[in-house]
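Trainee: Have a look at this prediction, sequence included:
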Amino acid sequence: MSAVPRQEAGSGGLLAALGVFSVLPVPARARIPGPGVLGWLPVVGLVLGALACLPALLVWRGGGQGAPLLAAALVVTALALLTRGLHLDATADLADGLGSGRPAEQALAIMRRPEVGAFAVAALVCTLLIQVTALAAVLGDAGVPEGLLAVVLATVTGRTAVLHAASRPAAPGSSLGVLVAGSGSPVLRWAATAVLLAAAVGAKLAVGGSLPAALWWAAAVVVGLAAAAVLARHAARRLGGVNGDVFGALVETGTTVALVVLAAAVTWT
């Protein structure tokens, strides 16, 4: 998740966020990010999560019909394509940097290298494997509306985690300024979290789920954000702050953990 240099005429709206954080076509002028653009990440997660579900509908019809494992693999693949692999690349870089055990300056230098190390490979394999299998468990037990909402819930959770990390100082050498500006206010991040929690409970109830099942969906948000917060704290302590790679890894961490909790809900409710 590479940092973007400051430009004066940038926009902080949804189009700018889609232009920076996805492959979706937007006007060239809108691709220049301005202050506040990071605040639109949860909405970007909603859009991308919904679009990523479309290929799954070719092989999965919900209610036990179709191939949920293949559908889950298609969703995860679509998310990677829709984001240019941005967050997966960041996850790999952060894994190599933190896994090296080197001091902050050297760890950051490792993260900037184009080579992929053993820690990066392990992080990517584990992340993708867990995402696909956890989502397959959810889709195998869900109808189409519930499955689509579960994907969106996970993708929005991962991106809401970035809002919480945006309040941390930038790591040395990071040029996060234009992305973070106007996006790190407590009101914004806690309002986004409250809306997400309410939407999680409401969405599960709307598709016929029980109140205990709806609370599991809320737990998916809470645990996903908590896991990302732990990673953000550790990365900031080791690197002297956060950068684009940390943000990208938080997206994948929050999404993955939320999917695991949703899969656990299938087992225990």
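Mentor: Looks like it arrived, so ask away.
Trainee: alpha carbons only for contacts and neighbour counts from here, please
Mentor: Will do.
Trainee: I figured Ala171 was touching Gly240, is that so?
Mentor: Yes: taking Cα atoms under 8 Å as the definition, Ala171 is a contact partner of Gly240 at 5.2 Å.
Trainee: So for these two, which residue has more residues nearby?
Mentor: More crowded of Ala171 and Gly240, by other Cα atoms under 10 Å: Ala171, with 22 against 18.
Trainee: Neighbours of the residue lying closest to that one once chain neighbours are set aside, how many?
Mentor: Computed as Cα to Cα, 6 or more residues apart in numbering, the closest residue to Ala171 that is not its neighbour in sequence is Gly241, at 3.8 Å. Other residues lying near Gly241 total 20 when counted by other Cα under 10 Å.
Trainee: mind listing what Gly241 touches?
Mentor: 168-172, 235 (Cα atoms under 8 Å, 6 or more residues apart in numbering).
Trainee: let's bring in a second model and compare:
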Amino acid sequence: MPGRSATRPAGVPAESGRGDGFRLALTTFTTVPVRPGRIDRATAGTAMALAPLVGVLLGAVLGAVLLGLAALAPPLVAAGLTVGVAALVTRGLHLDGLADTVDALGSYRRGSAALEIMKKPDVGPFGVVALVVVLLLQTATLAELAGRSWPATLAAVVAGTAAGRLGVTLACRRGVPAARPDGMGALVAGTVGPVAPVVGTLAVALAATPAVPGRPWQGPLAVLAALVVATGLLRHLVRRLGGITGDVLGAMVEVVTTLVYLGFVLSG
């Protein structure tokens, strides 16, 4: 829980800690009904480091859904339904975080004043526009990707979904503070060491290689470009809010995923 030491409790083996971390990652990023097990900052760090792996698994499911629907319906319809499935299996939490974060940025307020806007249950005009633009872009890009060969389509969805979760790994690295003393941000902020983001970036970039047929270098380039933009956005959010929150992590997921899909389409 927030405020606990990141040191593993005595008597708890490393294997148990990794298992708890993976279960926490599943319950954080999907609706898979598993018991989260022990929850503390050490477990949270493992969960955030494993976020891209959960993205790979989720992306494989969404890629299969897109390909299956595209065989039965027009690509745009298949893409729209796939975006709906993605929101369903993540409880829409990342989209909610995106809307709240953009509302805070649009208010031009800083610190606690901006955080208060993020806590409000309603969605403001900036948040609504952000949701519409992101959902339209995801639907349009997935419709385009659905028209490619099935290995390229599957690779694109897997890499894009994993990259979105890699954005969370980057946001939780050491040195990035929490905006509040409690909540999701306080639990996960600064819990990821320097190795996990590097390994995750290399793995996701490699997974993106087949996403652009005939141009294997452009898939990894799209992933790296999206992560660079996300890093700049994260720095701006930390300056404005004082650190990260759960909403910021949700925004990172949606922004990076959308940018990677867009990069794959523009590279094709």
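Mentor: Ah, there it is. Please read all numbers here as calculations on a predicted model, not as lab measurements.
Trainee: Give me the TM-score for these two chains.
Mentor: Overlay of the two chains. TM-score (TM-score structural alignment, normalised by the length of the second structure): 0.86; 251 aligned residues with a Cα RMSD of 2.3 Å.
Trainee: sorry, back to before: now, the contacts of Gly241 of the first structure that are in helices?
Mentor: When helices are assigned by DSSP state H, the members of the contacts of Gly241 of the first structure inside them are Ala235.
Trainee: Of the contacts of Gly241 of the first structure, which are reproduced in the second structure?
Mentor: Here is what carries over to the second structure from the contacts of Gly241 of the first structure, by both residues aligned by TM-score structural alignment, their matches' Cα atoms under 8 Å: 168-172, 235.
Trainee: need these in a markdown table with distance to Leu108 of the first structure, can you?
Mentor: A markdown table is the format used below for those (distance: Cα to Cα, whole Å):
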| residue | distance to Leu108 of the first structure |
| --- | --- |
| Arg168 | 17 |
| Pro169 | 15 |
| Ala170 | 12 |
| Ala171 | 9 |
| Pro172 | 8 |
| Ala235 | 11 |
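Trainee: Of those, which is the nearest to Ala142 of the first structure?
Mentor: For those, the closest approach to Ala142 of the first structure (Cα to Cα) belongs to Ala235, at 35.8 Å.
Trainee: Need the counterpart of the closest one in the second structure.
Mentor: Mapped onto the second structure by TM-score structural alignment, Ala235 of the first structure lines up with Leu237.
Trainee: Might you report the residue contacts of that match?
Mentor: Counted by Cα under 8 Å, 6+ apart, Leu237 of the second structure has contacts 243-244, 248.
Trainee: same check, this time on Val192 of the second structure
Mentor: The contact partners of Val192 of the second structure, taken as Cα under 8 Å, 6+ apart, are 45-46, 48-49, 169-170, 172-174.
Trainee: Quick check: PyMOL command selecting the buried ones in the residues you listed.
Mentor: In PyMOL, a selection of the buried entries from the contacts of Val192 of the second structure looks like this (16 or more other Cα atoms under 10 Å):
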select buried, resi 45+46+48+49+169+170+172+173
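Trainee: Please flag which of the contacts of Val192 of the second structure sit within helices.
Mentor: The subset of the contacts of Val192 of the second structure that ends up in helices is 45-46, 48-49, 169-170, with DSSP H as the criterion.
Trainee: farthest pair in the residues you listed?
Mentor: Maximum pairwise distance in those, criterion Cα to Cα, is 12.9 Å, between Thr46 and Leu170.
Trainee: does the equivalent of Val134 of the second structure over in the first structure sit in a helix or strand, and which one?
Mentor: For Val134 of the second structure, the aligned residue in the first structure is Thr127 (criterion: TM-score structural alignment). Assignment of secondary structure by DSSP states H and E places Thr127 of the first structure within helix 118-140.
Trainee: roughly how far is that helix from the heart of the chain?
Mentor: Here helix 118-140 of the first structure is found 14 Å from its chain centre; the criterion is Cα atoms, centre = their mean, to the nearest Å.
Trainee: Also stretch 26-35 of the first structure?
Mentor: Per Cα atoms, centre = their mean, the displacement of stretch 26-35 of the first structure from the mean C-alpha position of its chain is 21 Å.
Trainee: what ranges do the helices span in the second structure?
Mentor: For the second structure, helices defined by DSSP H occupy the ranges 14-29, 41-49, 51-70, 75-89, 93-106, 111-119, 125-145, 150-171, 183-188, 195-207, 218-241, 246-267.
Trainee: how about Leu262 of the second structure, what's its partner in the first structure?
Mentor: If you follow Leu262 of the second structure across to the first structure using TM-score structural alignment, you land on Val260.
Trainee: residues contacting the residue nearest to that match when sequence neighbours are not counted?
Mentor: Taking Cα to Cα, 6+ apart as the measure, Val260 of the first structure lies nearest to Ala134, with 5.4 Å between them; neighbours along the chain are not counted. With contacts defined as Cα under 8 Å, 6+ apart, the neighbours of Ala134 of the first structure are 259-260, 262-263.
Trainee: Now with 10 Å, please.
Mentor: When contacts are counted by Cα atoms under 10 Å, 6 or more residues apart in numbering, Ala134 of the first structure is found next to 69, 72, 128, 256-264.
Trainee: Report the separation between Ala171 of the second structure and Val192 of the second structure.
Mentor: Ala171 of the second structure sits 9 Å away from Val192 of the second structure, going by Cα to Cα, to the nearest Å.
Trainee: tell me, what's touching these two both at once?
Mentor: With contacts taken as Cα under 10 Å, 6+ apart, the residues that reach both Ala171 of the second structure and Val192 are Met48.
Trainee: ok, the equivalent of Leu69 of the first structure over in the second structure - how many residues close by?
Mentor: The equivalent of Leu69 of the first structure in the second structure is Leu76 (alignment by TM-score structural alignment). A count of neighbours around Leu76 of the second structure, defined by other Cα under 10 Å, yields 17.
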